[in-house]
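**Student:** next comes the sequence, and after it the predicted model I'd like to discuss.
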Amino acid sequence: MLCVEVVFSAQAGQAQEWAVRLPPGACLLDALRAVGLETSAWPAGIWGRRAERSQLLRDGDRVELYRPLLVDPKVARRERFARQGARGTGLFARQRPGGKAGY
């Protein structure tokens, strides 16, 4: 028997986890069926990497369902940088008194 963990988060900060035992040769879709999430249209993966629902599972795998992103991470980073300004991030955050910019 394979021991697999299925993780799902419908909202930020609320994660549900199930420990599932499946027969050898089970696929990702079998794990989702075992917890009643087979009809979900969201992308799924194993250990943080997107995978097809036909992907075979191994003992100890972590099956995850991924919510769609609300904001592109690159856009969010640019917006944070614009709010904080150049002096509040990166190398300039901890400048020595009297030191040159960037040191």
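**Tutor:** Nice, thanks for sending it over. Residues are numbered from 1 along each chain as shown.
**Student:** make it CA atoms for all contacts and neighbour counts henceforth
**Tutor:** OK.
**Student:** quick one: contacts for the nearest residue to W47 once chain neighbours are set aside?
**Tutor:** Among residues not flanking W47 along the chain, R62 sits closest, at 5.3 Å (Cα to Cα, 6 or more residues apart in numbering). Applying Cα atoms under 8 Å, 6 or more residues apart in numbering to R62 gives the contacts 4-7, 46-47.
**Student:** another one to put next to it:
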Amino acid sequence: MENNQTIHVEVAYALPDKQRIMALELPSGTTVREAVMQSGLDKQFPGLDLLAADVGVFGKVVSKPDVEVLKDGDRVEIYRPLIADPKEVRKQRAAKAKARREA
């Protein structure tokens, strides 16, 4: 039996000064990575590597985007790489605060 159902999903990507959300109608059974590739957002954001980007659904990181299947109404988010390690930033802030207290 052939499955002809479709699902409606959104794929989102944002930079500090530019955001895009693409509404897509895709075949049921589409994976997270397939939806990201179908979005075409890499054409609007030069340098965005859709195959390498971390992705999530409704704010939760998807560890296996090539396997995870989307449900109707899901919002896929493409994440930018972190510029600084949050733990390292906290350590630096604590060291500066300690230095100020000792001064």
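**Tutor:** Here it is on my side, so go on. Predicted, not measured: the structure shown is a model, and the values here were computed from it.
**Student:** can you pull the TM-score for these?
**Tutor:** For this chain pair, the superposition-based TM-score is 0.65 by TM-score structural alignment, normalised by the length of the first structure; 84 aligned residues with a Cα RMSD of 2.2 Å.
**Student:** hmm, back to that, just give me the closest of the contacts of R62 of the first structure to L56 of the first structure.
**Tutor:** For the contacts of R62 of the first structure, the minimum distance to L56 of the first structure (Cα to Cα) is 10.1 Å, reached by I46.
**Student:** just checking, the closest one touches G60?
**Tutor:** No - between I46 of the first structure and G60 there is no contact under Cα atoms under 8 Å: 10.4 Å.
**Student:** need the contact list for the spatially most central residue of the second structure.
**Tutor:** In the second structure, the centroid-proximal residue (Cα atoms, centre = their mean) is I78; its distance is 2.1 Å. Neighbouring residues of I78 of the second structure by Cα under 8 Å, 6+ apart: 11-14, 36, 53-56.
**Student:** just put those in CSV and tack on neighbour count.
**Tutor:** Below are the contacts of I78 of the second structure laid out as CSV (neighbours: other Cα atoms under 10 Å):
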residue, neighbour count
V11, 25
A12, 21
Y13, 20
A14, 14
V36, 25
A53, 15
D54, 18
V55, 26
G56, 21
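**Student:** which one of the residues you listed is nearest to A23 of the second structure?
**Tutor:** Distances from A23 of the second structure to these, taken by Cα to Cα, are shortest for V11, at 6.6 Å.
**Student:** the aligned residue in the first structure for the residue nearest to the centre of the second structure and A76 of the first structure, how far apart?
**Tutor:** Matched by TM-score structural alignment, I78 of the second structure corresponds to L65 in the first structure. L65 of the first structure sits at a distance of 22 Å from A76 of the first structure (criterion: Cα to Cα, to the nearest Å).
**Student:** what helix or strand does V9 of the second structure sit in?
**Tutor:** If you go by DSSP states H and E, V9 of the second structure is part of strand 6-15.
**Student:** for the next helix or strand after that strand, give me the average deviation versus the first structure.
**Tutor:** The helix or strand immediately downstream of strand 6-15 of the second structure is strand 18-27, counting by DSSP H and E. Aligned to the first structure and superposed, strand 18-27 of the second structure gives a mean residue distance of 1.3 Å (mean Cα distance after the TM-score superposition for the first structure).
**Student:** okay then, goodbye and thanks.
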